[in-house]
Structures are given as structure tokens and as C-alpha cells.
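1. Here's a sequence, model it:
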Amino acid sequence: MALSPSGNRNAVGLRNQTDRIEDAGHGPLSWYERISARAATTREVELLRLPAGVPVQRILRTSTSPAGRVCEVNATSMSAELYEIGYPVERARPSD
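-> Just a heads-up that it's a prediction; the model follows:
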């Protein structure tokens, strides 16, 4: 197990990947997500045990440092038949 910057092994155990990347000096991170739906690949049908003809939804999330460095890319594929993707949308505040 890697040590946290403080040298305390226990401090790392409860922290997530984002915390560790930011602790290494790459934060605060920003994220960009791309959400798509498409036909499943042969491998996805096998791994996700999808019935014939069921599409997948894909979330591609990129974590970027303030310097513009890509620190993490996470691709998640899921059955479009079983999962719904939702999140709040906030209204931008008009500038004065």
C-alpha cells in the first residue's frame, strides 16, 4: 500500500483515487463526461451477459489537472436495458 504524503498508511486506505491524485499535486481536478449509447461489442455481450440486441450506455470521464494534464480516464459500459444515467443540471448564474 502506498503512503500518503504525511507518511501515514492508514490515511490512504479510506481515500479515493481522486484524493490521491490531488495529494500528489495535480489538483484540484476538473472532469468532463461524455455519455453515449451504441450497439454492444461481442466482448461486452459476453462480459455483461446481455440479451441479443440490447445496446450499452457508455460514460467516458476524463479527469484533468489545472495545468491541463489528463490524470485519469475512466470508461464504464453498462446495459441500456438495466441502467439509467441521471444527474442534476444547474442553471448558470448571469454575470452582472
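2. Could you use CA atoms for every contact and neighbour count after this?
-> OK.
3. right, and residue 60 touches residue 72 too?
-> No - between residue 60 and residue 72 there is no contact under Cα atoms under 8 Å: 10.5 Å.
4. One more sequence to fold, the one below, so I can look at both together:
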Amino acid sequence: MASTKANHARLKTPSEFGSRGLRGADAFSNSLLRQALMAIAQSEKEQNAQAGRAWLKNELENYWDKRQTIMELLRYLSTTEHIDHMQHWESPAMYAKYLVELLRNDGV
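-> Sure, this is the predicted structure:
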């Protein structure tokens, strides 16, 4: 959570997560959701979704086996784009959409 203050609670964006906690001991640090968030953060940082795809391919073991699941996670995250009280998620949602398309069209 980016804020837990009453009436101001909101989820962190991928950029707010950054690389903090990656490869940690807890289950979230090593989850596919965390990896998808990091790919979005990399895409935003470079302003290029190909950076996020490259990150996934370089960092994930068995990228090809996990690709469909990652795409579903990214599709879900992309639905935050038009939620009125989540304007801070517009850019991450856009990059999530871009990543879905890049992964869908990815080939060996």
C-alpha cells in the first residue's frame, strides 16, 4: 500500500514498488505478479514496453512456460486504466496493455 491513512488508502504503482523487495524471502517477492509489476516499472522507466519484456525474458526462469500466466496478470492490471479514483494507475495500465501485446506476439 502506498498509503494506509484513512480515506487516502491506495495501492502502490509498479514504479513505487521499483526493485525493492525483489528476490526477498517472502512469497510476494518471488511471485509472477511481482515480476509483472517490475516489468511495468521497467517499461515506464524506459518509456518503452520492450524494456519490460526484455526484463521478463532475462529474469524469469522458464519465461516461455509462464508467458500466458503473465499475460493474464498484465491484462488484469491494465483494467485499472479507467477507474476514476485510480488516476495514478493510468500509465502503468497503458504499459501493461503494451506488454500483453508484446508477449502475445513474442516468438523464439
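5. Now the TM-score, please.
-> With the length set by TM-score structural alignment, normalised by the length of structure 1, the two chains reach a TM-score of 0.23; 40 aligned residues with a Cα RMSD of 5.0 Å.
6. quick one: the helices in structure 2?
-> 14-17, 32-46, 49-59, 63-78, 90-104 (DSSP state H).
7. Dump those helices into JSON lines; add mean neighbour count as well.
-> Shown next, in JSON lines, are the helices of structure 2 (neighbours: other Cα atoms under 10 Å):
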{"stretch": "helix 14-17", "mean neighbour count": "18"}
{"stretch": "helix 32-46", "mean neighbour count": "22"}
{"stretch": "helix 49-59", "mean neighbour count": "18"}
{"stretch": "helix 63-78", "mean neighbour count": "16"}
{"stretch": "helix 90-104", "mean neighbour count": "21"}
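8. Report the contact partners of residue 14 of structure 2.
-> With contact taken as Cα atoms under 8 Å, 6 or more residues apart in numbering, residue 14 of structure 2 is in contact with 37, 38, 40, 41, 92.
9. what's the farthest-apart pair in those residues?
-> 38 and 92 (10.5 Å; Cα to Cα).
10. Settle this for me: residue 75 of structure 1 is touching residue 60, isn't it.
-> Yes - in this structure, residue 75 of structure 1 is within contact of residue 60 by Cα under 8 Å, at 4.5 Å.
11. ok, residue 45 of structure 1 to residue 35 of structure 1 distance?
-> 19 Å (Cα to Cα, to the nearest Å).
12. and if you look at residue 74 of structure 1?
-> Distance from residue 74 of structure 1 to residue 35 of structure 1, by Cα to Cα: 12 Å.
13. just residue 47 of structure 1 next, same as before
-> With Cα to Cα as the criterion, residue 47 of structure 1 and residue 35 of structure 1 are 20 Å apart.
14. out of those two, which sits in the busier spot?
-> Neighbours per residue (other Cα atoms under 10 Å) separate residue 47 of structure 1 from residue 35, with residue 35 holding more: 13 against 9.
15. Spatially, what comes nearest to that one if we skip its sequence neighbours?
-> Nearest residue to residue 35 of structure 1 in three dimensions, chain neighbours excluded: residue 59, at 4.7 Å (Cα to Cα, 6 or more residues apart in numbering).
16. longest single helix anywhere in structure 1?
-> helix 42-48.
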